[in-house]
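*Asks:* Below are the sequence and a predicted model; questions follow.
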Amino acid sequence: MFKYYLIAIFVIILDQLTKWRIVEKLDVGEEVTVWEPYLSIYSHRNGGAAWGLLQGQFWLFAIITVAVVIGIIFYFHKEAKGQPVFQVSLMLLLGGAIGNFIDRIFRGEVVDFVSVLIPVINYDFPIFNIADAALTIGVIMLIIYVLFEDQKGKKKVK
């Protein structure tokens, strides 16, 4: 089971290294184009949650993050044994939650830097980071897991 924790550790390290590099090399608001106009590195800070909601609510985020981390670890050990998709999704969630929490503790805000324009609908997606990406992928995997487990359960009942 420890091998799955390596996923969370990898996410945290990659997240923190990329954020450190952004803070060291770019001023807030500075942008480096990677693929015009679809992808750029844009140094941004977020004192809130997703899409800048709940700015400056450190204690609320602290309480929620600690509860989420405890819940993830509990489910990982009690419910996810022998279920690799569930285990990986939980470890991505754990790594993402801890990665952004480290920022809140040490910087008072989260460092975001990936700026994406979705061309089909011409939508400038909210700026994000590695931890956010891990959280999103973890949630998608969790949804897929739940849907497939639900289908398995329905097949067994028939």
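*Replies:* Received the coordinates, thanks. Numbers count the residues shown, from 1 in each chain.
*Asks:* alpha carbons only for contacts and neighbour counts from here, please
*Replies:* Noted.
*Asks:* residues near F86, how many?
*Replies:* Other residues within reach of F86 by the criterion other CA atoms under 10 Å amount to 21.
*Asks:* just the one 10 residues further on next, same as before
*Replies:* Residue crowding around G96 was assessed by other CA under 10 Å; the count is 26.
*Asks:* That one: which element?
*Replies:* Of the helices and strands defined by DSSP states H and E, G96 is found in helix 84-107.
*Asks:* now what about that helix, what contacts it?
*Replies:* Around helix 84-107, the neighbours that count as contacts under CA atoms under 8 Å, 6 or more residues apart in numbering are 4-5, 7-12, 15-16, 47, 58, 62, 65, 68-69, 72-73, 76, 80-81, 109-111, 130-135, 137-139, 141-142, 145.
*Asks:* want to compare, so here's the second one:
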Amino acid sequence: MAFVLFNLAAVAALVGIDQLIKLWAVQALQPVGAMPLIPHVVELRFVLNQGMAFSLLSGKQLFLIIATSAALLAVAYGLFFRSRGKRLQQAALVLVLGGGIGNLIDRVLNGEVVDYINLLFMRFAVFNFADICVCVGVALWVLVIFLDELHADDVAKEQ
């Protein structure tokens, strides 16, 4: 039970942080449009994104909601039923789930996602905290899979 409660609390914390930052962006950033964070490196720029990364599938809200919901259900299943005792995998899935839910809330309630981090030193999409959570979570998940494969190879060699 503690396992479930801890992971639920971690996901809720990430969703809460994401939603608070987005609320700030709507209230403080939207009126000014943009403000420097680190001059010539990163600015905070208010952008509403109707699609997913790089505005792909823009205007396909129903599809994005259904696809995201299905993916998040699979991630939640993995977190609560497949990752017990695997801390790195749990962290990866918590990040993906928290970030995914954060953006799904925007998409369901507003039909678009609030983005606000703009990298000035390279041409890249404007993104948000939830996007960072999802990307770091997926990268961590790939690392988990890679480490599991290495471990499986080591065990096979020992036999």
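*Replies:* Thanks, I have the structure now. A quick note: this is a predicted structure, and the numbers were derived from the prediction, not measured.
*Asks:* among the contacts of helix 84-107 of structure 1, which ones are buried?
*Replies:* Buried members of the contacts of helix 84-107 of structure 1, counted by 16 or more other CA atoms under 10 Å: 4-5, 7-9, 11-12, 15-16, 47, 58, 65, 68-69, 72-73, 76, 80, 109-111, 130-135, 137-139, 141-142, 145.
*Asks:* Out of those, list just those in strands.
*Replies:* Here DSSP state E is the test, and these give V110, V111 as lying in strands.
*Asks:* Show only the entries of the buried ones among the contacts of helix 84-107 of structure 1 found in helices.
*Replies:* 4-5, 7-9, 11-12, 15-16, 58, 65, 68-69, 72-73, 76, 130-135, 137-139, 141-142, 145 (DSSP state H).
*Asks:* from memory D112 of structure 1 sits against N46, does it?
*Replies:* Yes: here D112 of structure 1 lies in contact with N46, judged by CA atoms under 8 Å, at a distance of 7.0 Å.
*Asks:* Tell me which of the two has more neighbours.
*Replies:* For D112 of structure 1 versus N46, the count of surrounding residues by other CA under 10 Å is larger for D112: 25 against 21.
*Asks:* Translate G99 of structure 1 into the numbering of structure 2.
*Replies:* Mapped onto structure 2 by TM-score structural alignment, G99 of structure 1 lines up with G102.
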